[in-house]
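Chemist: Compute the structure for the input listed below.
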Amino acid sequence: MILVTGSTGNVGRNIVRELLAAGEQVRALTRNPAGSGLPAEVEVVEGDFTRPETLAAALDGVRRAFLFPLFGELESFLGHARRSGLERLVLLSSSAATFATPGWIGEAHLRNEAEVSASGIDATFVRPSLFMANDLAWADQISAVGVVRGPYAKARMAPVDERDVAAVAAAALTSAGLLGHVSFTGPQALNQVERVRTIAEAHGVTVGFEEIPRSEAHAHLAEHMPPPAADFLLDQLKEAAEGKGEPVSTAEPVIGRPAHTYASWVQHRIADFRR
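Modeler: Alright, predicted model coming up:
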């Protein structure tokens, strides 16, 4: 039995699909089982990292688990995991953990990795670059005004499809030898203008990109995340605009197929842009 936490999110839902396709028994942890929308063959259980009393039952009989990276909330889960005899953990981390200056986000993921390592459970840390799914935040601007406003228009980055992140995690859960760290990006380095153009072409509309000052972008981001996290994200965009972005390194050797391109991801999620 494999437990998937964060099972209704962009990555978790795809991990469930990958594991079922591989013939694995899957248990999914979610706060709202009735609204999970997961396949009938999945054992869906109610649970929450912030409610430790729900975790023992969720881990009963489980030997492998995917761990969603809730910052500061892993202690109870790991304690129950040790007591239940869990044999393998796959933690979703971030490529920021590999940076010379990890910043707020990278340091938070490194703390998670250290906590999992200290548990003594065999573990794999999946470290993708930024997600293509982050660009769904542009959907309202595209539909409402036909212009995406953001900082550092020329920031060239290689975002990764959540389906590829899930495929790496599923490989780590089902392969006896895939331990340690797996870092990867998407297959193409594209700037923000190019990504908006790709969405517009698939959507059949005209969409522009308006560059805004860093201060305005920071004020918006800080409404949704701690200010140091906003600083880190903007620093990464600035470096990418200066040609210092991550080198492209895909997950193909792990997943055994080509990584999804940005255009293929847009087609996969086009309904979400049209809502």
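Chemist: Going by C-alpha atoms from here, please, whenever you check contacts or count neighbours.
Modeler: Noted.
Chemist: can you give me the helices in the stretch 151-275 of the chain?
Modeler: 162-174, 192-203, 214-221, 227-241, 252-255, 262-268, 270-274 (DSSP state H, counting those that start in this stretch).
Chemist: closest to residue 106 out of the ones you listed?
Modeler: Residue 106 sits nearest to helix 227-241 of all the helices of the stretch 151-275 of the chain, at 8.9 Å, using Cα to Cα.
Chemist: can you give me the strands for the stretch 51-200 of the chain?
Modeler: Along the stretch 51-200 of the chain, the segments classed as strands by DSSP state E, counting those that start in this stretch run 64-67, 88-92, 122-128, 147-150, 180-184.
Chemist: another one to check against the first:
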Amino acid sequence: MTTLVTGATGNVGRLVVEELLRAGEPVRALTRDPGSAGLPDGVEVVAGDLAEPETLRNALDGADRMYLFPYARTAREVVDLAKRSGVRRIVVLSSGAVTGGLDTDFHLPVERAVEESGLEWTHVRPGEFMLNKLWLWGPSIRAENVVREPFPDVAWCPVHERDIAEVAAIALLADGHQGRAYDLNGPELISRRDQLRAISAALGREVRLEVVSPARARELYREQGGFAAANADFLLGFESYSGERADPATLERLDLSAYGPLPTAEAVTGRPARTFDGWAREHAADFR
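Modeler: Next comes the predicted model:
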């Protein structure tokens, strides 16, 4: 009984591997570059690329469960190959934007490919990742001890990456989760200002907050590169999830409290979802 983890070196996939190992399960990890995977001992690391489904044949041989990183363009080919190889259960890393009807091009096609395959399926739909703040704020905190933010009082319920991985692992290993889509959020509505305070407390020093315009923040994100540059327009409200032009003022007026309590990992794990304060302490070294 082997589980194939695609996207195994990613921020969630790596943790899914750890959770499966902790449960004593055989794990096969798919990565484009096995030599640099850096995964724990006991993991069978194999080469393959979701963009090229034929490269997955060896990885799928003998696997009966699969954690599927979303790649819409080849999703149907990958799922069909998995089914023909003997996989019976697939857990998809999806997005809460599917639940909200905002995502029709990225994660939804992967979900549909799995559902229509006739295999057992579970969708894991996280909202905003706590990790976003490491990718967005980490460079300026490390270099200048400052965060430049246009919307410090906008609040959200960011989710811990370990909570996502635990839910995915449970759905892979346990019965009773098939045919379910789990929306995952953090346990608290916390403003960006308070997120920065939590990071400051974890570092043992005050990180300065500089409020800037959305346009200036976009310039800085683009200069920073990586995740910030790739997602600047969406994260700062200049475009919608589907890529249409939008007004950043809409993001500033967003009031998530109107939606009431949002679902967390606790409904699946039976344990309270992890807080942003705890996440900041765990990642303090990453901000230094």
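Chemist: follow-up on the earlier one: dump the strands of the stretch 51-200 of structure 1 into JSON lines; add distance to residue 219 of structure 1 and mean neighbour count as well.
Modeler: Converted to JSON lines, the strands of the stretch 51-200 of structure 1 look like this (distance: least, Cα to Cα, whole Å; neighbours: other Cα atoms under 10 Å):
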{"stretch": "strand 64-67", "distance to residue 219 of structure 1": "31", "mean neighbour count": "25"}
{"stretch": "strand 88-92", "distance to residue 219 of structure 1": "28", "mean neighbour count": "25"}
{"stretch": "strand 122-128", "distance to residue 219 of structure 1": "26", "mean neighbour count": "23"}
{"stretch": "strand 147-150", "distance to residue 219 of structure 1": "12", "mean neighbour count": "18"}
{"stretch": "strand 180-184", "distance to residue 219 of structure 1": "30", "mean neighbour count": "19"}
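Chemist: In CSV: those, plus distance to residue 3 of structure 1.
Modeler: CSV is the format used below for these (distance: least, Cα to Cα, whole Å):
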stretch, distance to residue 3 of structure 1
strand 64-67, 5
strand 88-92, 10
strand 122-128, 14
strand 147-150, 38
strand 180-184, 20
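Chemist: Quick check: closest non-adjacent residue to the residue located most distally from the centre of structure 1.
Modeler: What lies farthest from the middle of structure 1 is residue 206; by Cα atoms, centre = their mean that is 28.9 Å. Distances taken as Cα to Cα, 6 or more residues apart in numbering place residue 200 nearest to residue 206 of structure 1, at 5.8 Å, with adjacent residues excluded.
Chemist: Can you tell me how far that neighbour is from residue 273 of structure 1?
Modeler: 10 Å (Cα to Cα, to the nearest Å).
Chemist: Looking at the two, which one has more neighbours?
Modeler: Shown here are residue 200 of structure 1 and residue 273; by other Cα atoms under 10 Å, residue 273 has more neighbours (21 against 18).
Chemist: check contacts around the more buried one.
Modeler: 136, 139-140, 142-143, 203 (Cα atoms under 8 Å, 6 or more residues apart in numbering).
Chemist: Correct me if wrong: residue 112 of structure 1 contacts residue 73.
Modeler: No - using Cα atoms under 8 Å as the test, residue 112 of structure 1 is too far from residue 73 to be in contact (9.2 Å).
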